[in-house]
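1. Sequence and predicted structure, then a few things I'm wondering about:
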Amino acid sequence: MLIYLMPCGVLKTLNGECGMMWKNKNVLVTGGMGLVGGHLVERLVELEANVVVTKIINDPHSYFNRKTLGDKVIVADCDLKNEQQVKDVITKCEIEIIFHLGAQALVPVAYHNPRETIETNIMGTVNILETARNYPGVKAIVFASSDKAYGISDKLPYYETHELKGQHPYDVSKSAADLICTAYFKTYDVPVVTTRFGNIYGPGDLNFNRIVPGAIKSGLNGEPLEIRSDGKMIRDYVYVKDVVSGYLTLAENIEKTKGEAFNVSSGVTLNVLDMVNHVSEVMDNEIKVNILNNAKNEIPEQYLDYSKISNLLNWSPKYKLADALKETIDWYKEVI
């Protein structure tokens, strides 16, 4: 789908009629060149939305680039920490729906650079919300929070009613941004819905410090996998295509979902070593591990209950772990 920006700022498409609810909707995806963003942008293009993506450092091997999505969307130079740039993109492109995925999302990076993490994750969110507060064209915002926003809890799984009590830089940045979204809805009626996910994996994740891409790379290259933790940390793993489905479902039902938070999960809860074993089985290749046990600011055990979105919107994950891992591994075989 070829998209161009009219002088008046209105997005137009050059493709035929589609008849779907996303057709010709002006949609902004912050973080659209990342793992989840790339898959979300791909799906929105398929649905014939007019997509604007905020530009970040762009890896030529990313899912976004390998799918040549840059030829099908508008890529806007926009620093989310710059309020005027955010305002310009939203107003000039007459954005109607925002998926706010743009963030510094790596816990180790947050440990070494807390200020950048806090400024990006909190003020980037504030700038989106503040523009939407003053621009009536925005009809829906889906904010990507995280299970890290809950912090450490002795009561699991996490429900949306759990207190948000992050303790470390990344966790706190998500807790704060999450609460700020609630404040903008309750105070200004900004139509924002918050999503809280676990560990997302799938084709396109080039952060090899993460367990799934790291394990696949080690298996393909015959190298030991370095595990930062003790290997016993329990996480909730969810496939990227199920995440995209969750985002779209929440946006499509914004009148029911605005002002609320929703856990989106696969129900797959594994410790790190178990996930490595699953990757190894699907690859039919032994993966040797080297336990470093030097992880900092990590929560020992996290997993989510997703009954709220299931009961309200009839959403559920579609991908089984083995099938999702096979799709993921096949993608890395072409890249590594």
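-> That came through fine. Numbers count the residues shown, from 1 in each chain.
2. all contacts plus neighbour counts: C-alpha atoms, from now on.
-> Fine.
3. State the distance from residue 284 to residue 220.
-> Going from residue 284 to residue 220 by C-alpha to C-alpha, to the nearest Å gives 11 Å.
4. out of these two, which sits in the busier spot?
-> Neighbour count, other C-alpha atoms under 10 Å: between residue 284 and residue 220, residue 220 has more, with 16 against 10.
5. need the contact list for the more buried one.
-> For residue 220, the contacting residues are 333, 336, by C-alpha atoms under 8 Å, 6 or more residues apart in numbering.
6. That one belongs to a helix, doesn't it?
-> Yes. Secondary structure assignment places residue 220 in a helix (DSSP: H, G, I helix; E, B strand; the rest coil).
7. Tell me the buried residues in stretch 90-106?
-> Neighbour-count burial for stretch 90-106 flags 90-91, 93-105 (criterion: 16 or more other C-alpha atoms under 10 Å).
8. Inside helices: which ones of these?
-> 90, 91 (DSSP state H).
9. can you pull out the strands in the stretch 51-200 of the chain?
-> Remark: strands assigned in the stretch 51-200 of the chain by DSSP state E, counting those that start in this stretch are 74-76, 97-100, 140-144, 192-197, 199-201.
10. rewinding a little: which of the buried residues of stretch 90-106 sit farthest apart?
-> 94 and 105 (27.7 Å; C-alpha to C-alpha).
11. need the helices for the stretch 51-200 of the chain, in chain order.
-> Here the stretch 51-200 of the chain has its helices, by DSSP state H, counting those that start in this stretch, at 63-66, 83-92, 107-112, 114-118, 124-134, 169-188.
12. Which one of these lies nearest to residue 5?
-> With C-alpha to C-alpha as the criterion, residue 5 lies closest to helix 83-92 of the helices of the stretch 51-200 of the chain, at 9.4 Å.
13. Which one, of the helices of the stretch 51-200 of the chain, ends up nearest to residue 229?
-> The nearest among the helices of the stretch 51-200 of the chain, by C-alpha to C-alpha, is helix 107-112 at 11.8 Å.
14. The closest one: which residues count as buried?
-> By neighbour count with 16+ other C-alpha under 10 Å, helix 107-112 contains the buried residues 107, 108, 110.
15. before we move on, what about stretch 44-61?
-> For stretch 44-61, a neighbour-count test (16+ other C-alpha under 10 Å) marks 44, 45, 47, 48, 49, 50, 51, 52, 53, 54, 55, 56 as buried.
16. Out of these, which is nearest to residue 271?
-> Once C-alpha to C-alpha is applied, the member of the buried residues of stretch 44-61 that ends up nearest residue 271 is residue 56, at 31.9 Å.
17. how much space between the closest one and residue 33?
-> For residue 56, the distance to residue 33 - C-alpha to C-alpha - is 7 Å.
18. Can you tell me which helices and strands the helix or strand hosting residue 250 packs against?
-> Assigned by DSSP states H and E, residue 250 belongs to helix 240-252. With contacts defined as 3 or more C-alpha pairs under 8 Å, 6 or more residues apart in numbering; DSSP states H and E, helix 240-252 has these neighbours: helix 35-46, strand 140-144, strand 192-197, strand 199-201.
19. Below is structure B, check it against A:
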Amino acid sequence: MPPSTMQDSYTSTPRKMKIDRSNYFGRVASRWHTTASARLLACSAVLLILTLFVMYRISSISGGIVEGGIIGRSVAAFKPTHEWELKVRQSCVPKRLEEDVMVVLVTGAAGFVGTHVSLSLKKRGDGVVGLDNFNDYYETSLKRARLDLLEKHGVFVVEGDINDETLLMSLFEVGQITHVMHLAAQAGVRYAVQNPRSYVHSNIAGLVNLFEVCKAANPQPAIVWASSSSVYGLNNKVPFSESDRTDQPASLYAATKKAGEGIAHTYNHIYGLSITGLRFFTVYGPWGRPDMAYFSFTQDILRGKAINIYTGSGGKDLARDFTYIDDIVKGCMRALDTAEKSTGSGGKKTGPAQLRVFNLGNTSPVTVPILVDILEKHLKQKAIRNIVKMPRNGDVPFTHANTSSAQSQLNYHPTTNLDTGLRKFVKWYLSYYGVGTDHRLWLGDREQIV
């Protein structure tokens, strides 16, 4: 289903109503002064409003809230150097001469999916430049290791924030970007309870800033961006189809991704940006995210630490449509390859532009206990299992993708089952961290995400 249609009229001005303010406030005051508790409630409300206003002003003056969630830290003014421009140009030079060659800006390039997509683009000869702010949501050492891998293959990754308009404009000017693969986001369902502002900063403000720069570029790039299967929220109809309702988000993360789809519709409608949204279903594999259940389970099983296996209503096992990273990358590449050109010029729309959204899943949900069974087999070690009722933190009991649209329009056909995918992941994990090493992953108080 295309993102929800937003209001087309932006020129109408609401009528101003004349209010007898003295009489109005007098009536309101008489009600509030009836009891002492009412007066206390009024004072509390005023204090709350003042507090929110002050927080807003601090955030605005300082440049906002960064992905790590620190209020008062501003995005430093970017000034390109000659050396920086040279690295961007070199990274953006295509190695193939075909007519359909691309120059792709990959945001979140040092992230899990971003690293794999960047390597795939570079391998086939497209120009690629990455952008990542290396926030500390999970261990930054893993992101730096991914960065080393990208640099070895000739991909230059700029360290910066997607809210930095000057930086983005410089990348477009120097790199001659034709396509954007927007994967930068604040990930995670449960972390939103601890740091909600980071999701607004990255997933909404960052997306708007990117679209603003893209709409002003000439020519405008085609955009593919990562939405999420989380947008289906409390929808009980399975498998999830793009035409299903997505107006019941179960988490703030899901709400920001749903908002992103609405924002994408607006920029497509007004400015002619060609935009494709991809709803990923539980991506896993080598170089993955340590906050994901399969990753943290592996760590804890090897260390002999008990793992929590959540159950849903009535003790039902949670199930996920686990999708191997290579299959996701193929879907991303096909989305880029089939993306039509944007139709705007200088920020003005000249005709209708392509707007799409696709599910990218494996279409075969597996329960979490079976996931643990498979990990035990490949790790050759039994897990200590704690069966725990799922807390009310935004998780949903199951996900299941209907990928018929992606199959027909993107020729998307996932080929890796969970057993094969986890075997490849375990092999990478043991190699990266070392067998028998007392490795420690920095997760803080954050729980794993199923």
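-> That came through fine. Please read all numbers here as calculations on a predicted model, not as lab measurements.
20. residue range for the helix holding residue 250 of structure 1 in structure 2?
-> Mapped onto structure 2 using TM-score structural alignment, helix 240-252 of structure 1 spans residues 325-337.
21. average gap between that stretch and structure 1?
-> Comparison of stretch 325-337 of structure 2 with structure 1 after fitting gives an average deviation of 0.6 Å (mean C-alpha distance after the TM-score superposition for structure 1).
22. and what of stretch 420-429 of structure 2?
-> Taken over the aligned residues, the distance from stretch 420-429 of structure 2 to structure 1 averages 0.9 Å (mean C-alpha distance after the TM-score superposition for structure 1).
23. first vs last residue of stretch 165-174 of structure 1, how far apart are they?
-> End-to-end distance of stretch 165-174 of structure 1: 10 Å, with C-alpha to C-alpha as the criterion.
24. hang on, I meant stretch 186-199 of structure 2
-> 5 Å.
25. and stretch 276-288 of structure 2, which stretch of structure 1?
-> Counting by TM-score structural alignment, stretch 276-288 of structure 2 falls onto residues 193-205 of structure 1.
26. typo on my end, it should be stretch 60-80 of structure 2
-> Stretch 60-80 of structure 2 lines up with nothing in structure 1 when matched by TM-score structural alignment.
27. Now which residue in structure 2 aligns to residue 156 of structure 1?
-> The equivalent of residue 156 of structure 1 in structure 2 is residue 238 (alignment by TM-score structural alignment).
28. Can you verify my assumption that its match contacts residue 398?
-> No. Between residue 238 of structure 2 and residue 398 there is no contact under C-alpha atoms under 8 Å: 9.1 Å.
29. Centre of the chain to the helix holding residue 250 of structure 1, how far?
-> Mean-position distance between helix 240-252 of structure 1 and its chain equals 10 Å (C-alpha atoms, centre = their mean, to the nearest Å).
30. And the counterpart of residue 47 of structure 1 in structure 2, how close does it get to residue 420 of structure 2?
-> Matched by TM-score structural alignment, residue 47 of structure 1 corresponds to residue 124 in structure 2. For residue 124 of structure 2, the distance to residue 420 of structure 2 equals 25 Å [C-alpha to C-alpha].
31. can you check residue 258 of structure 2 too?
-> Separation of residue 258 of structure 2 from residue 420 of structure 2 (C-alpha to C-alpha): 32 Å.
32. neighbour-wise, which of those two wins?
-> residue 258 (27 against 13).
33. Give the closest residue to the aligned partner of that one in structure 1 in space, chain neighbours not counted.
-> Taking TM-score structural alignment, residue 258 of structure 2 has residue 175 as its aligned residue in structure 1. Closest residue to residue 175 of structure 1 apart from its sequence neighbours, by C-alpha to C-alpha, 6 or more residues apart in numbering: residue 149 at 4.3 Å.
34. so the one you found touches residue 160, yeah?
-> No. Counting by C-alpha under 8 Å, residue 149 of structure 1 stays clear of residue 160, with 10.7 Å between them.
35. Mind checking which of these two has more residues around it?
-> Between residue 149 of structure 1 and residue 160, residue 149 has the larger neighbour count (other C-alpha under 10 Å), namely 26 against 20.
36. What is the equivalent residue in structure 2 for residue 26 of structure 1?
-> If you follow residue 26 of structure 1 across to structure 2 using TM-score structural alignment, you land on residue 103.
37. What residues does residue 249 of structure 2 make contact with?
-> Residue 249 of structure 2 neighbours (C-alpha under 8 Å, 6+ apart): 230, 231, 232, 233, 234, 255, 258.
38. mind listing what the third one touches?
-> Contacts here follow C-alpha under 8 Å, 6+ apart; on that basis residue 232 of structure 2 touches 240, 244, 245, 246, 247, 248, 249.
39. could you flag which of the residues you listed are buried?
-> By neighbour count, with 16+ other C-alpha under 10 Å, these hold 240, 245, 246, 247, 249 as buried.
40. Next, work out how far apart the nearest residue to the first one once chain neighbours are set aside and residue 364 of structure 2 are.
-> Yep, that's residue 240 of structure 2 we're talking about. Spatial nearest neighbour of residue 240 of structure 2, excluding adjacent residues (C-alpha to C-alpha, 6+ apart): residue 401 at 5.1 Å. From residue 401 of structure 2 over to residue 364 of structure 2 the distance is 8 Å, taken as C-alpha to C-alpha.
41. any common contacting residues for those two?
-> Counting by C-alpha under 8 Å, 6+ apart, the residues touching both residue 401 of structure 2 and residue 364 are residue 321.
42. Which of these two has more residues huddled nearby?
-> Shown here are residue 401 of structure 2 and residue 364; by other C-alpha under 10 Å, residue 401 has more neighbours (26 against 17).
43. quick one: what's aligned to the more buried one in structure 1?
-> Aligned by TM-score structural alignment, residue 401 of structure 2 pairs with residue 304 of structure 1.
44. Contacts only, for the counterpart of residue 389 of structure 2 in structure 1.
-> Aligned counterpart of residue 389 of structure 2 in structure 1: residue 293 (TM-score structural alignment). Residues near residue 293 of structure 1 by C-alpha under 8 Å, 6+ apart: 227, 228, 229, 230, 231.
45. show me what contacts the first one?
-> Meaning residue 227 of structure 1. Residues near residue 227 of structure 1 by C-alpha under 8 Å, 6+ apart: 211, 289, 290, 291, 292, 293.
46. if we can go back for a sec, between the strands of the stretch 51-200 of structure 1, which gets nearest to residue 127 of structure 1?
-> strand 97-100 (10.8 Å).
47. mean deviation of that closest one from structure 2?
-> Here the mean offset of strand 97-100 of structure 1 against structure 2 after fitting is 0.6 Å, by mean C-alpha distance after the TM-score superposition for structure 1.
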